[in-house]
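# sequence first, then the predicted structure, then my questions.
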Amino acid sequence: MARFFKPQKRKTDTKHKEITINRLDHHGAGIGHLNGKSVFVDGLLPTETAVVQLTEDKKNYARARVIKRLSDSNARIKPHCAIYDQCGGCNLQHLSHQGQVIAKQQVLSELMAKFAVIDQANCIQQPPIISQAWHYRRCARVAVRVENNGQLQFGFRKKQSNDIVDVSTCPVLAQPLNELLPPLRELLQSLKGRRFIGHIELTYADNGCVVLIRHLAPFNADDSALIQAFAVQHNIMLFLAPETDELIHSYGDQPYYEIEGLKLTFSPKDFIQVNGDVNRNMVAQAIEWLDVQPQDRVLDLFCGLGNFSLPMAQEAKAVVGVEGIDEMVLRATDNAQANALHNATFYQANLEQDVTKLVWAQEQFDKILLDPARAGAAGVMEHVVKLAPNKVVYVSCNPATLARDSQVLLQQGYQLERLGMLDMFPHTGHLESMALFVKVQKKQKK
């Protein structure tokens, strides 16, 4: 009988160990070292020493939890939120907002220097774009669960858990949404069909609050009447989602937000940036960096509902937006028409596949903007280079994939000229970043 090698699982050493933190990673966790191996510990800051216990032990790294903090950094502050130690929403409230901004800038610079080989002499480190530290978040998902005794759990997920931590107010949530939480909880508790509620999605649009209720079974007549009366009383835009792909606009106007003098309507199912102030400044900076001119043709990849495309269309000769989700393409097209922008055209395409033969990919563009999801834009970078634009602005919510994708541009004759951090998500380890790449003109031979 043949024998096959079966590797044994690495046994985690759970003995308590002392560690000192040197720096933060790009998720906000502290990094220290034990026996030459990097150890990631949530909740610790650089210079702090603590007793920890390993929770995960891999070949090249480990993770640990804090048993006891032995020393505190001068940058440590008391968290503003009463449930910070339980809620999974924020992970950096123990660091001052200014300290968070500095740490995020450092993480971005280190990652780009390590993987993208920045030319420090020619790359301008842009001052960070920041907003108010509290009540900035205009989108949130509220988890709902009914206990066996009929009582409603209403709040956010606990750290690394599916359990729910009860929430009556949230210091990062937009204040109009905060004011809606108590009466919304009371409404849901009163419903006969509350057991069938999946979750609640809240959005603060420029024209008011939006509530989306996902439910697994139809509401009876009494529950429907209560929900409708709640929408009227609180003047909210109400949407119901009885199925995954179904959305019923039950009450109120269509939500929208304004940017660069434009009004962009959206559905509660659409992705919009959670921080309205940072988003407005981000779009303005992208247009400035690209230096969009009246003769320019601009390509916007991962364009969504036109957040960058439509403001750029006000400055350019033509803008082409490409997005993978059909509904977003339709929304962007509708927004262009509603804002009388006839020089913006939108296409649906899977940007992880070969796009070479698609109609829009045959056109010529002077400038390109990319704003991919966390996975980055690896599938389309080679084609971006092939189109040979004069300038490329890459907007990223993951500095690791930005650094990775940047290598393609740098290896093909582009130079990183500007790099900036955008504090889209205060009190979390997440950061938004923007990089400007300019095609280096080859010197002509004499």
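Perfect, thanks for sending it.

# CA atoms for contacts and neighbours, from now on please.
Fine.

# can you name the residues that contact Arg195?
Shown in contact with Arg195 (CA atoms under 8 Å, 6 or more residues apart in numbering): 145-146.

# would you confirm that it belongs to a helix?
Yes - Arg195: assigned to a helix according to DSSP: H, G, I helix; E, B strand; the rest coil.

# leaving out the residues flanking it, which one is nearest to Met112?
Here the nearest residue to Met112 in space, its sequence neighbours aside, is Ala403; by CA to CA, 6 or more residues apart in numbering that works out to 5.1 Å.

# residues contacting the one you found?
For Ala403, the contacting residues are 111-112, 115-116, by CA under 8 Å, 6+ apart.

# show me those that map onto helices.
When helices are assigned by DSSP state H, the members of these inside them are 111-112, 115.

# ok, the residue nearest the centre of the chain - contacts?
For the chain, the residue nearest the mean C-alpha position is Cys397 (5.6 Å; CA atoms, centre = their mean). For Cys397, the contacting residues are 372-374, 430-433, taking CA under 8 Å, 6+ apart as the criterion.

# quick revisit: what is the subsequent helix or strand relative to whichever strand or helix holds the residue nearest to Met112?
The secondary structure element spanning Ala403 is helix 399-411 (assigned by DSSP states H and E). The first helix or strand that comes after helix 399-411 along the chain, using DSSP H and E, is strand 414-422.

# included below, for side-by-side comparison, is a second structure:
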Amino acid sequence: MAQFFKPQHKASSKAKRQLPVVTLEISGFTLNGQGICKSHSPVVIVSGALPGETVIVQITAQKKQVWLGSVISVITSHAQRIAAPCPFAVGAQRDNKVLPTQLAMPTCGGCQLSFVEPSALLALKQTALDEYVHQHIGAIELPWRAPVLSAPQYRRKARLAIDARDKQAIKVGFRQTSAKTVMSIPQCEVLEGALQPVLNAIHTSSAQWHWLIHVGHITLLESRDQIVVAFNTQQPLSKQALAALQAFSQAHEVLIAVTVKGVPKGVPSLPHNDDAKWLTLHWADDNDAMNVSLAQPDLWLTSIDECQYPVGLDDFIQVNASLNQAMIYTSIDLLALAPDDRVVDLFCGSGNFSVPIAKQTEYVLGIEGVEAMVQQANQGAVASGVDNVTFLHADLTTSEAMHAIKAAKCNKLLLDPSREGAKAILAQVDLQQFERIVYVSCNPQSWVHDIQLLLDAGFACQHTQFFDMFAGTTHTELVSVFTR
């Protein structure tokens, strides 16, 4: 007689191990804006902690060489710890109590370090970079200049996340710290003043915009002469959606854009590039919501000295317009430009530095790996009245780029690489042809490893300066100059 046995159900999994809560004295600050406790073994990297503080920490990960954790509460605080000005930020003041971390209450993931006084935060970042330089290069002293601080409201572009799974409680805002959850946020303290009321109006209107379930995200952009609200639509919009967008456009004097996927059937479209992703909506004056036409966005940003360049809604831009201009002025000053100078601008993007530099020199060669940006740079040069600049689309690590740099016979170099840095390019280019090099970095860590090549080639660092491009965050822009 056969016997059948039901298999025993194994425990679904081992119960998730409860990670410890520890009290730590924070001794340092990392390049990523975290506190570090070196007296603990292994060392502990702590989000939300500052040097000199005694904090209670929830450990979130345990690795062999390092533990990770987040502050639960602060026992002894840093002298420059403040209540974050935004009610949704880490370290915000709520109910007369400062909540230092995301563990106390859900917080927006945008301004991770706004609970530190801005100039004090830059001083902490400067110390952290000095220590990193000494660790990886040696006992050299960086020639620091006073940092350039940002205005509180600085961001001219923002992407709003959407959670429309519950049509009765649609959320529009930003993602929560260390999570994918969308926080419904009616205001953002770092947006440019003109964008603030637009965000608030979107937050108010979203309760009636049930069609947002078909929108991936919303982009806000303050361009040269208009504000754009762009909906990343996933399917054609309804008549109801078009009427809502028309009313919003008229009430708030904004330009509405949608992705090609959101174009309703029967809407006439003006000639546009077949590869275009975004189209702008234009309504007739008769208030007929379906009497709408489409056009490809024609958006521009301004720089210094009446320079300008076109921009796409998905493009990377320097979101802090005033600090971007300050950084261009500083870079031009550090290059010590003369009328007969010939300058190569590597990672030139849309000509942010190239075109203003060309106005003061004999010739500029800009090289960029993204073809669309090269096209925008050429358009910007024409619009800015500049004809002594050449933009080349090329992989900067190839022989084509190296040959172009050598053939241009440039005597000065400007670098503005992505976060990965420029080590692969600096290892190939003949640095001896340059008498002066300005390096604009968005990642001090990769900058340190790159400048080793410059120092080995006989250059000396003459100027190092932080630009608080993204105030209250872990990111910082760094401008430096090297001479032989």
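Perfect, I can see it now. For clarity, every value in this text was computed on a predicted model and none was experimentally measured.

# superposed, how do the two chains score by TM?
Here the superposed chains carry a TM-score of 0.89, computed using TM-score structural alignment, normalised by the length of the first structure; 426 aligned residues with a CA RMSD of 2.2 Å.

# mean deviation of the helix holding Ala403 of the first structure from the second structure?
After superposition onto the second structure, the mean distance of helix 399-411 of the first structure to its aligned counterpart is 0.6 Å, using mean CA distance after the TM-score superposition for the first structure.

# in the second structure, what range does that helix match?
Helix 399-411 of the first structure corresponds to residues 444-456 in the second structure, going by TM-score structural alignment.

# what of stretch 55-68 of the first structure?
On the second structure, the counterpart of stretch 55-68 of the first structure by TM-score structural alignment is residues 60-73.

# same check, this time on stretch 287-302 of the first structure
Under TM-score structural alignment, stretch 287-302 of the first structure corresponds to residues 332-347 of the second structure.

# contact partners of that stretch?
Taking CA under 8 Å, 6+ apart as the criterion, the residues outside stretch 332-347 of the second structure that touch it are 353-354, 357, 360-369, 396, 405, 408-418, 436-438, 481.

# now do the same for Gln235 of the second structure: its match in the first structure.
Aligned partner of Gln235 of the second structure by TM-score structural alignment: Ala217.

# I'd assumed Pro242 was in contact with its match.
Yes - at 6.6 Å, Ala217 of the first structure counts as touching Pro242 under the criterion of CA atoms under 8 Å.

# which of these two has more neighbours?
Applying other CA atoms under 10 Å to Ala217 of the first structure and Pro242 shows that Pro242 carries more neighbours, namely 19 against 15.

# could you pull up the residues touching that one?
Taking CA under 8 Å, 6+ apart as the definition, contacts of Pro242 of the first structure comprise 214-218.

# mind doing that once more with 10 Å?
For Pro242 of the first structure, the residues meeting the contact criterion (CA atoms under 10 Å, 6 or more residues apart in numbering) are 196-198, 213-219, 248.

# check Gly198 of the first structure too.
The contact partners of Gly198 of the first structure, taken as CA under 10 Å, 6+ apart, are 142-145, 213-217, 241-242.

# hmm, 7 Å instead?
For Gly198 of the first structure, the set of contacting residues under the criterion of CA atoms under 7 Å, 6 or more residues apart in numbering consists of 144, 214-216.

# widest-spaced pair of these?
Comparing every pair within the contacts of Gly198 of the first structure by CA to CA identifies Val144 and Leu216 as the most remote, at 12.3 Å.

# who touches both of the two?
197-198.

# picking that back up, out of the contacts of Pro242 of the first structure, which are inside strands?
When strands are assigned by DSSP state E, the members of the contacts of Pro242 of the first structure inside them are 197-198, 213-215, 248.

# so among the residues you listed, which ones count as buried?
Buried members of these, counted by 16 or more other CA atoms under 10 Å: 197-198, 213-215.

# related to what we said a few turns ago, could you turn the buried ones of the contacts of Ala403 of the first structure into a ChimeraX selection?
The following ChimeraX line selects those of these that are buried, judged by 16+ other CA under 10 Å:
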select :111,112,115,116
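
# measure how buried the closest residue to Cys123 of the first structure other than its chain neighbours is and give me the count.
Closest residue to Cys123 of the first structure in three dimensions, ignoring its sequence neighbours and counting by CA to CA, 6+ apart: Glu417, at 4.3 Å. With neighbours defined by other CA under 10 Å, the count for Glu417 of the first structure comes to 21.

# surely Glu417 of the first structure is in contact with Leu436?
Yes - counting by CA atoms under 7 Å, Leu436 is a contact partner of Glu417 of the first structure at 5.7 Å.

# quick one on the thing from earlier: in terms of neighbours, single out the busier of Val144 and Leu216 of the first structure.
With other CA under 10 Å as the criterion, Val144 of the first structure and Leu216 differ in neighbour count, and Val144 comes out ahead with 23 against 17.

# which of the helices or strands spans the aligned partner of that one in the second structure?
In the second structure, the residue paired with Val144 of the first structure is Ile162, using TM-score structural alignment. Under the criterion DSSP H and E, the helix or strand holding Ile162 of the second structure is strand 157-163.

# for that strand, give me the average deviation versus the first structure.
Plainly put, strand 157-163 of the second structure ends up 0.9 Å away from its match in the first structure on average once the two are laid over each other (mean CA distance after the TM-score superposition for the first structure).

# all strands for the stretch 201-350 of the first structure, in order.
Under the criterion DSSP state E, counting those that start in this stretch, the stretch 201-350 of the first structure carries strands at the ranges 208-215, 237-241, 248-251, 256-259, 262-265, 297-301, 318-323, 344-348.

# scratch that, the stretch 51-200 of the first structure is what I was asking about
61-69, 124-129, 139-146, 152-157, 164-166, 197-205.

# what's the angle between the strand holding Ile162 of the second structure and strand 215-222?
For strand 157-163 of the second structure against strand 215-222, the angle by axes from the mean of the first three to the mean of the last three CA atoms, to 10 degrees is 160 degrees.

# now Asp423 of the first structure: closest residue in space that isn't a chain neighbour?
Leaving aside its chain neighbours, Asp423 of the first structure sits nearest to Ile130 (5.1 Å; criterion: CA to CA, 6+ apart).

# what lines up with that neighbour in the second structure?
By TM-score structural alignment, Ile130 of the first structure lines up with Leu149 in the second structure.

# could you tell me how many residues sit around its match?
Using other CA under 10 Å as the criterion, Leu149 of the second structure is surrounded by 16 other residues.

# and the counterpart of Gln208 of the second structure in the first structure, how far from Ile248 of the first structure?
Mapped onto the first structure by TM-score structural alignment, Gln208 of the second structure lines up with Ser190. Counting by CA to CA, to the nearest Å, the gap between Ser190 of the first structure and Ile248 of the first structure amounts to 22 Å.
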